[in-house]
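Asker: 3D, please:
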Amino acid sequence: MLYPGEELTEAAGYPALVRFEPGRAGLPVVVFVTGGGVLGRVAYGPPDGKAADFLCHWLQEEGFPSLVLSYPIDSPGVFDAAFPQFSVTNWAEQSAEIIARYVDQNGLPANAIVLGWSMAGRIAEPLHAALRARGKGIELFVAMAAASALPNTLPGLDQLKPAASGLAAIKGAYLDWLLQCLANQNQAAGHLVLDGDRFTREMTGDFPVGLAASAKRYRDGAFVSDPAGDALDVGTAQYRAFPPLALMTHASRIDARHALADRSTWGVYITQRLCETLVFSQPDKLASLSPEQWALLVEHVRGAAEWLSANLPGNHMFFLGENGARTTVETLKRLRQTAADVTGEIERLMT
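Answerer: Purely as a prediction, here's the structure:
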């Protein structure tokens, strides 16, 4: 049941589905971390699909090595066991172990670029910490229509119910909405990028509730609320510990919550991280800035969240279809350069 190029591996005590493609020497690996209840196959498509309709094709065209990670979900033929207590911490440790393994095996730069789609936005801080513990890191974490570490921003997920396996059931929760997003992307592409039935059958499944942006945990056969534990898991208040951040979102009413709120929720973390890591850590230098330097610092810090945010055509699955996939990679290249420029200018002012 595996697609060509896929590998089942184990890391941090749990199984994972992995697909790696090498790239041009010197470029960092781009890691796609998938969201809730969807395999990373959505980034590269089925073997008989049109490669140009999927993200990994365009990463390859630009020379980037790519690594796509799927944590264990209820997907027959891929994973043969359920892990309802799998947590964000487990997710981060597993992902970091696999990333470090591929970086070392292929002589890649130590700092990866990470694309965190949907619920995978919640992995930003713990993944960075887990990678740093292994001597690696994140050059840039790009949230793709993603949940942030802020609590209570996706209240609809409070309706998740446990399946018999103890995993969170996506049918009756948000699978129909994902299929609506997919149908919309197919329509925009002008052809069938990915069949809805095949997407459901080969790329989705029930998933561990602890990964959801709902602050729930699986205990004794039920889902219970644990907002304090969730905030610790995702590093809600650990601004300094986040990696460099950027955002890709959209303006589709099909995914209204991300369309309306992503820039504000991720703007908090983009701005606070820059302040905590580059400015507030040097109070003496901050106090000695000239009025001209201070004005430039204000301009760059205030503008960072806007400059590091991109609005792409499409919906929650904006990276599907040739135009969407290609535009996503073009935007990634621009955001990568912008992130380096913003950081470099603030560092120059604070030197």
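
Asker: please make it C-alpha for all contacts and neighbour counts, starting now.
Answerer: Noted.

Asker: which strand or helix spans the most centrally placed residue in the chain?
Answerer: For the chain, Gly116 is the residue whose C-alpha lies nearest the centre (Cα atoms, centre = their mean; 0.6 Å). Taking DSSP states H and E as the criterion, Gly116 maps to strand 111-117.

Asker: now do Gly172
Answerer: Assigning secondary structure by DSSP H and E places Gly172 outside every helix and strand.

Asker: got the contact list for Ala124?
Answerer: Contact criterion Cα atoms under 8 Å, 6 or more residues apart in numbering gives Gly116, Phe141, Val234, Phe242, Pro243 as the residues in contact with Ala124.

Asker: count the neighbours of Gly49 for me.
Answerer: Summarising burial for Gly49: neighbours were counted as other Cα atoms under 10 Å, giving 14.

Asker: redo the contacts of Ala124 as a markdown table? Include secondary structure and distance to Leu320.
Answerer: Converted to a markdown table, those look like this (DSSP: H, G, I helix; E, B strand; the rest coil; distance: Cα to Cα, whole Å):
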| residue | secondary structure | distance to Leu320 |
| --- | --- | --- |
| Gly116 | strand | 15 |
| Phe141 | strand | 20 |
| Val234 | helix | 28 |
| Phe242 | coil | 28 |
| Pro243 | coil | 26 |
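
Asker: which among the residues you listed gets closest to Gly5?
Answerer: Comparing the contacts of Ala124 against Gly5 with Cα to Cα places Gly116 closest, at 21.3 Å.

Asker: correct me if wrong: the closest one contacts Phe32.
Answerer: Yes - because the distance of 6.3 Å satisfies Cα atoms under 8 Å, Gly116 is recorded as touching Phe32.

Asker: before we go on, could you also do this sequence so I can check it against the first one:
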Amino acid sequence: MGISDLNRRQFAALTAATAATWPSAGEAEPATPVLYPGEALTEASGHPALVRFEPGRPGFPLVVFITGGGVLGRIAYGPPAGRAADFLCHWLHEEGFATLALSYPIDTRGVFDVAFPRFSILDWAEQSAEIIARHVNGNGLAGNVIVLGWSMGGRIAEPLQAALRRREKSIELFVPMAGATALPNILPGLKGLQPSPSGLASIRGAYLDWLLLCLADQNRIAGRVVLDAETFTTEMTGDFPIGLAASAMRFRNGTFVSDAAADAREVGASQYDAFPPLALMTHASPIDARHALTDRATWGMFITQQLCETHIFPRASNLSALEPEKWALLVQHVRDAAVRLSVTLPGNHMFFVGENGARRTVQALKQLRQTAAEIARETARLAT
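Answerer: Model prediction:
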């Protein structure tokens, strides 16, 4: 049942243990949600979500866009007044892919009117997996999906794979896009986030300023305004649950506290064999220096470990019997894998915004998908 079909006060009451609601006493009831064409509000795993699905050509897999911190999935398909060709989903559809853009509940008044300050990575994964399975089953799609995890969305890789497998689905390829990894304390600046009155992490200040700087730079690269700051701020951004951020913080007793152990468990930081196949898209912009400088190293470790855990370590007893030449080829092949599965694209943290960036991103995805399949086959061959 869609959340738009529910009485909003009843929904808030049912989730009162984990939710804060607005508006406050004395204010008017929230207006009917303002949705873009093709969008729908739904409920999955006990929480509301904003979704946009577009079918593709027969035989093509579903590509799922998992958005980042405090930004709706609208960043992947743009506003009604925008040019579709300036956004990612347009070019995915041009290539034949079905697309599903997912947005967890954030403080965007035109969409959600219930806040979930304790919404966790595991909640996020379960919600996303339920919605993905619903669309796969309802549209006769293959159960092996491609996932693009933008920014904070990179942290969902392992728990989403686990949640999908419980629904007899899986991830063919997970591609972090300037994405945070499961490693702790990679983005220490996020520890400066403070709770809003609803208990969500407030994006006002440095965090939102940085997002707007990225957007302005993408507009500059495009040579025109692809997405204006006002539309982005008012229709696509909002305060978000701190438990999703790459800061190991949790909302407890009205404040944010550090819990690195819980965070590591939820994101599966050491469960290398449980990660889906991985590939990376990043950039080289100083506006987002941390991702530009560290993505290839941090994700390279997970790419290599996942490859070994899946294709090599289960055959460990056979490795000593390999001919020296074949072993040397395997060693070099694995060392090169993370490089081959990583692409650096022009632009910044929003490199996929703007026609050229969106088109390049889809072409990079096609190449990474082909490379990932080739590397998996070659690894299995060399290890036997």
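
Asker: give me the TM-score for this pair.
Answerer: After superposition, the two chains reach a TM-score (TM-score structural alignment, normalised by the length of the first structure) of 0.99; 351 aligned residues with a Cα RMSD of 0.6 Å.

Asker: average offset between the helix or strand just after the strand holding Gly116 of the first structure and the second structure?
Answerer: Towards the C-terminus, the helix or strand next in line after strand 111-117 of the first structure, according to DSSP H and E, is helix 124-132. For helix 124-132 of the first structure, the mean distance from the matching residues in the second structure following superposition reads 0.3 Å, by mean Cα distance after the TM-score superposition for the first structure.

Asker: find me the equivalent region of helix 124-132 of the first structure in the second structure.
Answerer: Correspondence between helix 124-132 of the first structure and the second structure is established over residues 157-165, with TM-score structural alignment as the criterion.

Asker: tell me where the first structure has strands.
Answerer: Listed in chain order, the strands found in the first structure under DSSP state E are 6-11, 14-21, 30-33, 66-70, 111-117, 137-144, 216-219, 222-225, 245-249, 309-311.

Asker: in the longest helix that the first structure contains, which residues are buried?
Answerer: Secondary structure of the first structure read by DSSP state H shows that its longest helix is helix 322-349. Judged by neighbour count using 16 or more other Cα atoms under 10 Å, the buried positions of helix 322-349 of the first structure are 322-329, 331-332, 335-336, 338-339, 342-343, 346, 349.

Asker: which position in the second structure aligns with Asn111 of the first structure?
Answerer: In the superposition onto the second structure, Asn111 of the first structure corresponds to Asn144 when matched by TM-score structural alignment.

Asker: kindly report the same for Gly5 of the first structure.
Answerer: By TM-score structural alignment, Gly5 of the first structure lines up with Gly38 in the second structure.

Asker: that match touches Pro55, doesn't it?
Answerer: No - in this structure, Gly38 of the second structure is not within contact of Pro55 by Cα under 8 Å, at 11.2 Å.

Asker: who has more neighbours, those two?
Answerer: Each of Gly38 of the second structure and Pro55 has its neighbours counted (other Cα under 10 Å); Pro55 has more, 17 against 9.

Asker: what's the end-to-end length of stretch 253-268 of the second structure?
Answerer: The stretch stretch 253-268 of the second structure measures 26 Å between its terminal residues, going by Cα to Cα, to the nearest Å.

Asker: what do you get for stretch 268-286 of the second structure?
Answerer: 29 Å.

Asker: in the first structure, what range does it match?
Answerer: Aligning stretch 268-286 of the second structure against the first structure (TM-score structural alignment) gives residues 235-253.

Asker: tell me the buried residues in that stretch?
Answerer: Buried positions in stretch 235-253 of the first structure, judged by neighbour count with 16+ other Cα under 10 Å: 235-236, 238-252.

Asker: cool, and stretch 251-265 of the second structure?
Answerer: Phe251, Phe256, Asp263, Ala264.

Asker: also stretch 55-73 of the first structure?
Answerer: The neighbour-count check on stretch 55-73 of the first structure (16+ other Cα under 10 Å) flags 55-60, 63-73 as buried.

Asker: quick one: distance of it to the chain centre.
Answerer: Mean C-alpha position of stretch 55-73 of the first structure versus that of the full chain (Cα atoms, centre = their mean, to the nearest Å) differs by 12 Å.

Asker: then stretch 366-377 of the second structure?
Answerer: Going by Cα atoms, centre = their mean, where stretch 366-377 of the second structure is centred and where its chain is centred differ by 20 Å.

Asker: for Glu345 of the first structure, see how far away Leu69 of the first structure is.
Answerer: 34 Å.

Asker: if you could redo that for Cys56 of the first structure, that was the one I meant.
Answerer: 32 Å.

Asker: could you do Leu131 of the first structure as well?
Answerer: Using Cα to Cα, we find Leu131 of the first structure at a distance of 26 Å from Glu345 of the first structure.

Asker: same thing with Val142 of the first structure?
Answerer: From Val142 of the first structure over to Glu345 of the first structure the distance is 20 Å, taken as Cα to Cα.

Asker: repeat for Ala164 of the first structure
Answerer: Separation of Ala164 of the first structure from Glu345 of the first structure (Cα to Cα) stands at 53 Å.

Asker: can you check Trp307 of the first structure too?
Answerer: From Trp307 of the first structure over to Glu345 of the first structure the distance is 13 Å, taken as Cα to Cα.

Asker: now Ala189 of the first structure
Answerer: Ala189 of the first structure sits 39 Å away from Glu345 of the first structure, taking Cα to Cα as the criterion.

Asker: repeat that for Met144 of the first structure.
Answerer: 25 Å.

Asker: nearest residue to the equivalent of Ala52 of the first structure over in the second structure other than its sequence neighbours?
Answerer: Residue-level alignment of Ala52 of the first structure against the second structure, with TM-score structural alignment as criterion, gives Ala85. In space, Ala85 of the second structure comes closest to Glu355 once its chain neighbours are excluded; the distance is 5.5 Å by Cα to Cα, 6 or more residues apart in numbering.

Asker: can I assume the one you found is in contact with Gly82?
Answerer: No - taking contact to mean Cα under 8 Å, the distance of 11.3 Å between Glu355 of the second structure and Gly82 leaves them out of contact.

Asker: got a list of what Lys50 of the first structure touches?
Answerer: In this structure, Lys50 of the first structure makes contact with Val193, judged by Cα under 8 Å, 6+ apart.

Asker: count of residues packed around the closest residue to Leu160 of the second structure other than its chain neighbours?
Answerer: Closest residue to Leu160 of the second structure apart from its sequence neighbours, by Cα to Cα, 6+ apart: Ala125 at 4.6 Å. Counted with other Cα under 10 Å, the neighbours of Ala125 of the second structure add up to 24.

Asker: next: Trp210 of the second structure.
Answerer: Trp210 of the second structure - counted by other Cα under 10 Å - has 15 other residues nearby.
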